[in-house]
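Enquirer: any chance you can model this:
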Amino acid sequence: MAKRSFLASFSYAAEGIGYALKTQRNMRFHAVAAVVVITAAALLQLTWQRWLFLLVAITMVMAAELLNTAVEVVVDMVSPEPHPMAKAAKDTAAGAVLLTAIFAFVVAIIVFYQPVAAWLGSQH
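Expert: Got it, this is the predicted structure:
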């Protein structure tokens, strides 16, 4: 097998992200949610510590969604007919996405609570 160039590996990764965005409704939802959260964080001028927690949570959800997509594609390729083990693999991967999404939601509540409360307090 020929060695891939370092730059080519970035291209393949970008293709994978593009594939997920084009074919997976949940990936598009998470991407839009990330843009909304990042915009809100910028408007509220959050501290770098709060930014860090948000970016970790966003990255975890997006990475989990990419892995979920990979699992689904491979399972569909090797098991085109319904099978209990194929279902278990897909459900488990989806569970990982759900777990990270819940984590991200909790992080967002913790990160935004005080800045939003302060902003709302200054509006009166």
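Enquirer: okay, CA-based contacts and neighbour counts for the rest of this
Expert: Noted.
Enquirer: just the helices from this protein, written as ranges.
Expert: 6-23, 25-43, 48-78, 84-122 (DSSP state H).
Enquirer: now those as TSV including mean neighbour count?
Expert: Formatted as TSV, the helices of the chain follow (neighbours: other Cα atoms under 10 Å):
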stretch	mean neighbour count
helix 6-23	12
helix 25-43	15
helix 48-78	17
helix 84-122	15
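Enquirer: can you tell me which residue is spatially central in the protein?
Expert: Met62 (1.9 Å; Cα atoms, centre = their mean).
Enquirer: quick check, that residue in contact with Phe29.
Expert: No. The pair Met62 and Phe29 fails to qualify as a contact (Cα atoms under 8 Å) at a distance of 10.2 Å.
Enquirer: want to put them side by side, so please do this one too:
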Amino acid sequence: MNNKPKYHLFKNTQYALSGLVHALKTESSFKLELLCAVFIIAGIILIDASLTQKMILLVTGILVLIVELINSAIENVVDLVTLEKHPLAKAAKDIGSTAVMFSIGLHAACWILVLLWA
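Expert: The predicted structure is shown next:
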């Protein structure tokens, strides 16, 4: 049996927006990163750098938000499956957090390189 509903652009957009609203209501890390993104975007606009460098900063900044949302989804699924402390549940959550850390590190490294070359 197929559990996937038919694709509908407006319905799928509604699901995505519902996910965003849920993340804004429940995920403090996402809210903090989104707040930082406002200042980062302002910095990208104000910095004296090429369009390519600005796009790299913008893309890596958005990547941080994307990875945080995926991490939050992983954490929610783990919590749905088990509320017990289990080594695999901890590993799944820790690996998701590592992905967020790496995306933030990548973004910071891009900022450092752009500032050194600008």
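Enquirer: quick one: contacts for the residue nearest to the centre of structure 1?
Expert: Shown in contact with Met62 of structure 1 (Cα atoms under 8 Å, 6 or more residues apart in numbering): Met27, His30, Ala31.
Enquirer: from Leu21 of structure 1, how far out is the second one?
Expert: In this structure, His30 of structure 1 and Leu21 of structure 1 are separated by 10 Å, where distance is defined by Cα to Cα, to the nearest Å.
Enquirer: hmm, back to that, which single one of the contacts of Met62 of structure 1 is nearest to Ser9 of structure 1?
Expert: Met27 (21.3 Å; Cα to Cα).
Enquirer: residue in structure 2 matching that closest one?
Expert: Matched across to structure 2, Met27 of structure 1 falls on Phe30, judged by TM-score structural alignment.
Enquirer: nearest residue to its match in space, ignoring adjacent ones along the chain?
Expert: Nearest in space to Phe30 of structure 2, with sequence neighbours left out and distances taken as Cα to Cα, 6 or more residues apart in numbering, is Glu68 at 6.3 Å.
Enquirer: that neighbour pairs with which position in structure 1?
Expert: Under TM-score structural alignment, Glu68 of structure 2 pairs with Glu65 in structure 1.
Enquirer: and its match, what does it touch?
Expert: Counted by Cα under 8 Å, 6+ apart, Glu65 of structure 1 has contacts Asn26, Met27, Ala94, Val97.
Enquirer: so who does the first one touch?
Expert: Going back to what we said before, that points to Asn26 of structure 1. Contacts of Asn26 of structure 1 by Cα under 8 Å, 6+ apart are Glu65.
Enquirer: with the second one instead?
Expert: Met27 of structure 1 sits next to Ala20, Leu21, Met62, Glu65, Leu66 when contact means Cα under 8 Å, 6+ apart.
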